[in-house]
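Asker: how would this look folded up:
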Amino acid sequence: MTSLPPSRKTAVRALAALAIAVSSLTQVAAAASPEGKTTVSVRLPDEPLLVQINQVALERRGPKLAVVEYTGDAERGRYTVLRDGKAIKQGELEPLPAFDAWGAGRRYYRVDFSDAEQAGRYQVDVRIGKRRALSAPVPVRDDAVFATAGAQLLGYFKRSRHTDAADRDLPIFKTARRVDAWGGWQDAGGDKGKYLSHLGYANYFNPQQASMAAWVLAYGADTRKALFAAHGLQTQVEDEAFWGADYLHRILDEEGYFYTTVFDQWGTPGAQRMVTGYEGAAGTYTTLYRSAFRAGGGMAIAALARASMLAKRSGRHGEFDGAQYLADAERAYAHLRKFNPQYCADGKENIIDDYTALMALVELRNATGQARYLDDARERAASLIARQQADGGFVSDGGRRPYYHAAEAGLPVISLSAYADIEPEPARRQRALDAIGSALTHELAITHAVANPYGYARQRFQLTRDGKAEGEVLEGFFIPHRNETGYWWQGESARLASLSAAMIVGGRKLAGADAAGYGLPADRAAYAQDQLDWTLGRNPYGMSMLYGFGRNNPPTVLESAGEMFVGGISNGITGAVGSDTGAGIAFAPGPDSEQWRWVEQWIPHTTWMLFAVMAMSGDQAR
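Answerer: Have a look, this model is predicted:
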């Protein structure tokens, strides 16, 4: 996320406070720091028996799993599944392979109640020896997370709108120009900056931020109208989609490029707010403010093209109309097609340019029907597929650096899936489907290559030396802390939701669907569910990162993580502090100036969660 790095503090100097009382399952310590401020620390629970479960909602026809953690001698245990307080299923606990990567001394068991397809309020009651534990309650229903939290997920974007009139007249770094960059969304709880992307100086870390949000909202409003309308949310999602499209119009320069960042060094006193690039923990201003495809430009084009289709079909629009949105998208693509490498920090395109440009081209083809966009999409798809290794994993560059991404690891598959939908030639379409199948097989294989009681999506990576990735290709659960950015690592709620969405969207393109849920085979359905369950409470901390939902939520730490909005999602759990490889596990250990890594809400998390639960919901899921 883009908020307070280690060397910066926001202007806010309030005491940290717990927003939601944390139950005995999660220990939260508050102690006076030397400066007299309150420090919040969240530790792994030390209860001998725990039952961790999705605390928000589970699909009636989908995977339903609880993970049991037990400290003690090996004993046989039993479980009872309760629906509305009544026992509906009992059995012996299923032991899982030994696992000590997040601490020794725990045994793990699984309770699978996927066959319980009647709506209701469920809990899992577990007994091992003389110990007993009861899970948090979870509603089971159709359109589960969407119906339960969809209105607040959408509401998060409106609550995050940036409406300061000062943005109507902002300078551009190292120029005499001033521009109107009003609107859009603040990036995070403690950061009122606005970003199509950041971390461009590191080349392989660009996340799709405001432009991805604008596309997901426009795509959802246009293609999933029945779902949003069934829950009374169609007008709301259209309003937010057009809000995003209007902002993209304003930040499209007359030359044809988008402004990457509106930035004020995370609210640092005395820092001037402007259109600029920046780099590093110091937030040093740079002239890298023209968005390459990978720096939000590709998804901005996709969002505007989709918003033009939404305007045409709905008869509505924002401040600007659908014809303007489409003209913007076409002009921006024509510009980036010519100049994109010049806007990349290293002057070279990489995998992120491929999959974001591919999304832009798919949406331009959908909006215009023009053959030239299909021709270019074929080139981008071929380039992306050429970066795939024999086992299905991708490389980021022209060499051997593995592709890994803390916010959008599922986007390569989603872009290929979108391309497959517009490709009329069977052979080309089949190549895309083969690449999708190989990528999903890789995700399953790397995730289950080691003991993994929660099914957390693992990833390949290299560590860095002198700012460049080199050496052995490693595997692990969390993003490595020693990476090309120099300082940036955080929880991965967005990455997990993106991979869940990729497994659902990509998996449906392939043969072999069955009744395991979401129109997927059992292993793919379970993987998709595992990633969302982690964010929604089925994790070792028993913490729902979706604020306002579930039994336990992250603490509020105003010093570095800022405001907490209902419907916002915190960054989440990471590897242990001090681990170059991201090994071990940590959540909000403090000090408060570092808590943004775990606690702060960030726009890509809610964006990707909304996209994933849209994919899980409605007729497409049944």
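
Asker: rest of the way, CA atoms for contacts and neighbours
Answerer: Fine.

Asker: neighbours of Ala511, just the number please.
Answerer: 11 (other CA atoms under 10 Å).

Asker: how close does it sit to Ala427?
Answerer: 16 Å (CA to CA, to the nearest Å).

Asker: What of Glu240?
Answerer: 39 Å.

Asker: If you count surrounding residues, which of those two has more?
Answerer: Glu240 (23 against 10).

Asker: what comes up buried for the helix or strand the more buried one falls within?
Answerer: Glu240 is part of helix 234-250 when elements are defined by DSSP states H and E. Neighbour-count burial for helix 234-250, with 16 or more other CA atoms under 10 Å as criterion, is recorded at 234, 236-250.

Asker: Between all of these, which two are at the greatest distance?
Answerer: Using CA to CA, these span at most 24.6 Å, a distance reached by Gln234 and Arg250.

Asker: how about this one, so we can line them up?
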Amino acid sequence: MSVPLLTLLLSSLFAVAPAQAADAAAAALISVQVNQVSLEAHGPKKAIVEYLGQQSGGSYRVLRDGKESSKGNLTALPAFDEWGAGKHYFVADFSQDSEAGSYVIEAELGGEKAVSAPVIVQENALFNATASSLLAYFHSSRNTNIKDRHLRIYDSQRYADVWGGWNDAGGDEGKYLSHLSYANFFNPQQASMVTWVLAKTASASPQLYRKAGLEAKVLDEAFWGADYLHRILDPQGYFYTTVFDKWGTDNAERMVTGFEGLDGKYSKSYKSSFRAGGGMAIAALARASILAKSSGAHGEFSAETYLADARRAFEHLQVHNLEYCYDGKENIIDDYTALMAATELYHATHEQQYLAAARIRAGKLSGRLTADGWFISDKGSRPYYHGVEAGLPILSLVYYREIETDAARIARAQKTIATALDAQLRLDSKVVNPYNYARQTFRTYDKGQLSRKVYEGFFMPHDNETGYWWQGESARLSSLSTAAILGGRAAAPQAAGAFGISANLAEFAQNQVDWTLGRNPYGMSMLHGFGVRNPPDADSAGPMTKGGVSNGITGATDSSTARGIVFAPGPDENQWRWVEQWLPHSAWLLLNAVTMAR
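Answerer: Below you'll find the model as predicted:
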């Protein structure tokens, strides 16, 4: 992702953020916030009313296509002032309104009235509304720089063909399997995750894409990603982590390299460990081989080539992964990405060696779960928290469960899934949480030390091992929504419930999507081209593209533990934290959409 180079401006940003945190939409006496894109016909549907007056009760009406559909009394929530003093929150529940149409919610409190943005209610709502634009966003993000056919590898005179792939973000033409390797616990799954999502959803739900007229497009994009992964697989068996040019600054040479920190210092850490994108690259190639065989289509390379690549890379990392881990130690991200790799290789081959490898990783992952229901990320007591893929540990166990034949191991995986999801719901409800935002458990990191205290909060703490990286969490929310649905179906299915899960999990899953699509304190849809209000343009964030998802809302800039709330207060050099569109956000939203539809 692009980063601000004028780091001194951060001090002034932190000084002005609290005064600017109040958004114009929230400054009105009364406002009605709702998902501005689409809601599932038979799923949870709630609007949040924010009110600055003193009235303790009010009413609402639901209008479908301009005519009253239902009405009721607003439900008052307990006092909550972390996101603004003097605010009162109310809920308008219109879950019973299931007929297809365009809805608005009118609220009245103390003689003041407000109307929500419109939202479409339909079957397979999120997929039908967004899938076409999400695929178009990936296509528009393709990198076709001919110079990438012959790029130098860091600290050598070797050259590689690394053509293809996708630009990582609106303000960044770099290509990443992952970044932040130097911080050890924050590696996000980037280009390989996109490829896997495309290949996985295309092979698992071809009829969904076919009905929408999108089958050819998703196949084309999935194989575009798989072809890139083939090219960045070194003859020795490791993947190149990044193709990077310091975000286009300082006349830097574009090359295959690792990098560190805010200034993008080049490093030798360009060999991907499992956690640095290697595991998900293996999973993506194995799944692409399955897709190629089932569809009869492929990219520049064949199903056999994709599978051979996945096999070779997995065998290599099984021996050399510790060499490529920045600190020489594996952590939770290695466990869940290696589990994804082994699981997909088993799907592609049905060979027992991959089931055996998956069992080892699943056992380690379950062993990281504490009695309180959160995962330990290291060999000590550091809580696992992640700004991008917090749901992936649960998802990896869900997918592993599909290949497991041993009843005891299945039961252990299911218990881990259920315990982790129950803990998430408890954490969310421990404080007043008007939007039902997914909270997280963490320890801060400052001057080389983890805090002794374990914190709980809404947003990713700014004092963390990266030294600079915190941003909006659109991908994280979709990952947790997806984990809630698939995890709920695996551990405690309820066929009659929304999404086939319990009411509490269904509401949690829907609420995370709602936040990204406009039901948030800023009344802003992070999905560009959808809703009544999108994030503004910003030079540091690059161009905005329909179907791209902006980073989103964060904790207040002056809080090391990310208490409070803020969106894009400026100055512009830092706007990327909130505004920039990033591949993982759209990838996770697409997986979320297919999961909800299925």
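
Asker: Identify, by residue count, the longest strand of the first structure.
Answerer: Counting residues, the longest strand in the first structure under DSSP state E turns out to be strand 120-128.

Asker: distance from it to the second structure after superposition?
Answerer: Superposed on the second structure, strand 120-128 of the first structure shows a mean distance of 0.7 Å to its aligned residues (mean CA distance after the TM-score superposition for the first structure).

Asker: quick check: that strand aligns to which part of the second structure?
Answerer: Alignment note (TM-score structural alignment): strand 120-128 of the first structure is matched to residues 101-109 of the second structure.

Asker: Can you give the distance of the matching stretch from its chain's centre?
Answerer: On the basis of CA atoms, centre = their mean, to the nearest Å, stretch 101-109 of the second structure sits 30 Å off its chain's mean C-alpha point.

Asker: Glu443 of the first structure -> the second structure?
Answerer: The alignment partner of Glu443 of the first structure in the second structure, by TM-score structural alignment, is Gln424.

Asker: Please read the previous query as pertaining to Gly584 of the first structure.
Answerer: By TM-score structural alignment, Gly584 of the first structure lines up with Gly564.

Asker: Against the centre of the second structure, work out the most remote residue.
Answerer: The centre of the second structure is farthest from one residue, Gly111, which by CA atoms, centre = their mean lies 40.4 Å away.

Asker: Relative to Gln54 of the second structure, how far out is that residue?
Answerer: Distance of Gly111 of the second structure to Gln54 of the second structure, computed by CA to CA: 11 Å.

Asker: next one: Glu300 of the second structure
Answerer: Between Glu300 of the second structure and Gln54 of the second structure the computed distance is 64 Å (CA to CA).

Asker: neighbours of the equivalent of Asp164 of the first structure over in the second structure, just the number please.
Answerer: Here Asp164 of the first structure is matched to Asn145 in the second structure, going by TM-score structural alignment. Here the number of neighbours of Asn145 of the second structure (other CA under 10 Å) works out to 12.

Asker: now swap in the one 5 residues further on and tell me
Answerer: Look at His150 of the second structure: counted by other CA under 10 Å, it has 14 neighbours.

Asker: quick one: it and Arg158 touch, right?
Answerer: No. His150 of the second structure lies out of contact with Arg158 (CA atoms under 8 Å); the separation is 9.6 Å.

Asker: What span of the first structure is stretch 181-197 of the second structure aligned with?
Answerer: By TM-score structural alignment, stretch 181-197 of the second structure lines up with residues 200-216 in the first structure.

Asker: Flag every buried residue along that stretch.
Answerer: Buried, per 16+ other CA under 10 Å, within stretch 200-216 of the first structure: 200-216.

Asker: So which of the residues you listed sit within helices?
Answerer: Of those, the ones assigned to helices by DSSP state H are Ala210, Ser211, Met212, Ala213, Ala214, Trp215, Val216.

Asker: got the contact list for the third one?
Answerer: This points to Met212 of the first structure. Gly296, Met299, Ala300, Ala303, Pro604, Thr607 (CA atoms under 8 Å, 6 or more residues apart in numbering).

Asker: among those, who's most crowded?
Answerer: Ala300 (36 neighbours).

Asker: So what does that one match up with in the second structure?
Answerer: Match for Ala300 of the first structure (TM-score structural alignment): Ala281.

Asker: roughly how far apart are the spatially most central residue of the first structure and Tyr456 of the first structure?
Answerer: The residue lying closest to the centre of the first structure (CA atoms, centre = their mean) is Ala494, at 1.3 Å. Relative to Tyr456 of the first structure, Ala494 of the first structure is positioned 13 Å away (CA to CA).

Asker: I'd assumed Ser289 of the second structure was in a helix, is it?
Answerer: Yes. Checked against DSSP: H, G, I helix; E, B strand; the rest coil, Ser289 of the second structure lies within a helix.
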